[in-house]
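A.B. asks: Sequence plus predicted model, see below.
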Amino acid sequence: MSKKIMIIDDSDVFRKVVSVYLKGSNYEILEASNGEEALKKLSETKVNLIICDVNMPVMDGLTFLTKVKAEPNNKFTPTVMLTTESQEEKKKEGMEKGAKAWLVKPFSPQQLLSAISRLII
């Protein structure tokens, strides 16, 4: 049974790029364009890992992180933040809210795959 990963980013192109990176690793990919859409999808299905941008419309990644970690079904689901945010304060805030990894765009496919393989159960 393949592991499920949700990719949350407002850029369709970025979600497709990440999907291509993960395709060869036999993961089932779910997508959402913002935190609100992701929460709705996560209420209907369980995933093994979440990949999330920080800067998004409707609901940003840090707000999403707070809300998803408050849900019993997703409290322990590892979350990787992929973002253009390189400020140490933002990273610290994200890690305090429950992110397990913080990768700054642009990143290499190997950086992403390495973070995922460390975290996915």
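C.D. replies: Nice, thanks for sending it over. Numbering: from 1, shown residues only.

A.B. asks: CA atoms for contacts and neighbours, from now on please.
C.D. replies: Will do.

A.B. asks: can you pull the buried residues of stretch 77-93?
C.D. replies: 77, 78, 79, 80, 81, 82, 83, 85, 91 (16 or more other Cα atoms under 10 Å).

A.B. asks: The fourth one looks like it's in a helix, true?
C.D. replies: No: assessed with DSSP: H, G, I helix; E, B strand; the rest coil, residue 80 is strand; it does not lie in a helix.

A.B. asks: How many residues are close by residue 51?
C.D. replies: Residues within reach of residue 51, counting by other Cα atoms under 10 Å, total 23.

A.B. asks: what about it, which SS state?
C.D. replies: Criterion first, three-state DSSP; result for residue 51: strand.

A.B. asks: Quick check: residue 70 vs residue 99, distance?
C.D. replies: Noted for residue 70: a distance of 13 Å to residue 99, by Cα to Cα, to the nearest Å.

A.B. asks: meant to ask about residue 6
C.D. replies: Using Cα to Cα, residue 6 is found at 14 Å from residue 99.

A.B. asks: Please compare the first structure with the one that follows:
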Amino acid sequence: MKTCLVVDDSKVIRKVARHILETLDFTVSEACDGREALQACMASMPDVILLDWNMPVMSGMDFLRALREADVPRRAKVVFCTTENGMAYIRAAIEAGADEYVMKPFDRETLESKLQIVGMA
């Protein structure tokens, strides 16, 4: 079964994402900030990471840079999930190593199509 780590400081977003991902046959784990997510990835790398941009402790961008610089045996697909919709944000996310980008609020159809793009659905 595919695994997904949902990283968001909003409990509601994590719950919604978990529900959608579980209907898509993912095993889901959660982290409430980038530092917690990085620790989770070092312990066990998920197949895909659904990543919020704006979080306390460690932002999504800081997490992504740290993850891409880490010496890990395999690379997780990263889908940024945020309210930031400017082209500069999208470009910065892709340049930092994100594989895809989804806008909040999202629905099952939108998330599933983004997962298909990165080869995870």
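C.D. replies: Alright, I've got the coordinates. Keep in mind the model is a prediction, meaning the values are calculated, not measured.

A.B. asks: For structure 2, which helix extends over the most residues?
C.D. replies: helix 11-23 (DSSP state H).

A.B. asks: Which residue range of structure 1 does that one align onto?
C.D. replies: Alignment of helix 11-23 of structure 2 against structure 1: residues 12-24, by TM-score structural alignment.

A.B. asks: how about that stretch: buried residues?
C.D. replies: 15, 18, 19, 22.

A.B. asks: need these in TSV with distance to residue 44 of structure 1, can you?
C.D. replies: Shown next, in TSV, are these (distance: Cα to Cα, whole Å):
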residue	distance to residue 44 of structure 1
15	20
18	22
19	21
22	22
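
A.B. asks: now, among the residues you listed, which is nearest to residue 53 of structure 1?
C.D. replies: Ranked by distance to residue 53 of structure 1 (Cα to Cα), the buried residues of stretch 12-24 of structure 1 are led by residue 15 at 10.0 Å.

A.B. asks: That closest one: what's it in contact with?
C.D. replies: Counting by Cα atoms under 8 Å, 6 or more residues apart in numbering, residue 15 of structure 1 touches 7, 8, 9, 31.

A.B. asks: hang on, the earlier thing: mean shift between the longest helix of structure 2 and structure 1?
C.D. replies: Superposed on structure 1, helix 11-23 of structure 2 shows a mean distance of 0.7 Å to its aligned residues (mean Cα distance after the TM-score superposition for structure 1).

A.B. asks: next structured bit after that helix?
C.D. replies: Next helix or strand after helix 11-23 of structure 2 toward the C-terminus (DSSP states H and E): strand 26-31.

A.B. asks: Once aligned, what mean separation remains between that next one and structure 1?
C.D. replies: With mean Cα distance after the TM-score superposition for structure 1, strand 26-31 of structure 2 averages 0.5 Å from its match.

A.B. asks: got it, and stretch 62-69 of structure 2?
C.D. replies: Compared with structure 1 after fitting, stretch 62-69 of structure 2 deviates on average by 0.6 Å (mean Cα distance after the TM-score superposition for structure 1).
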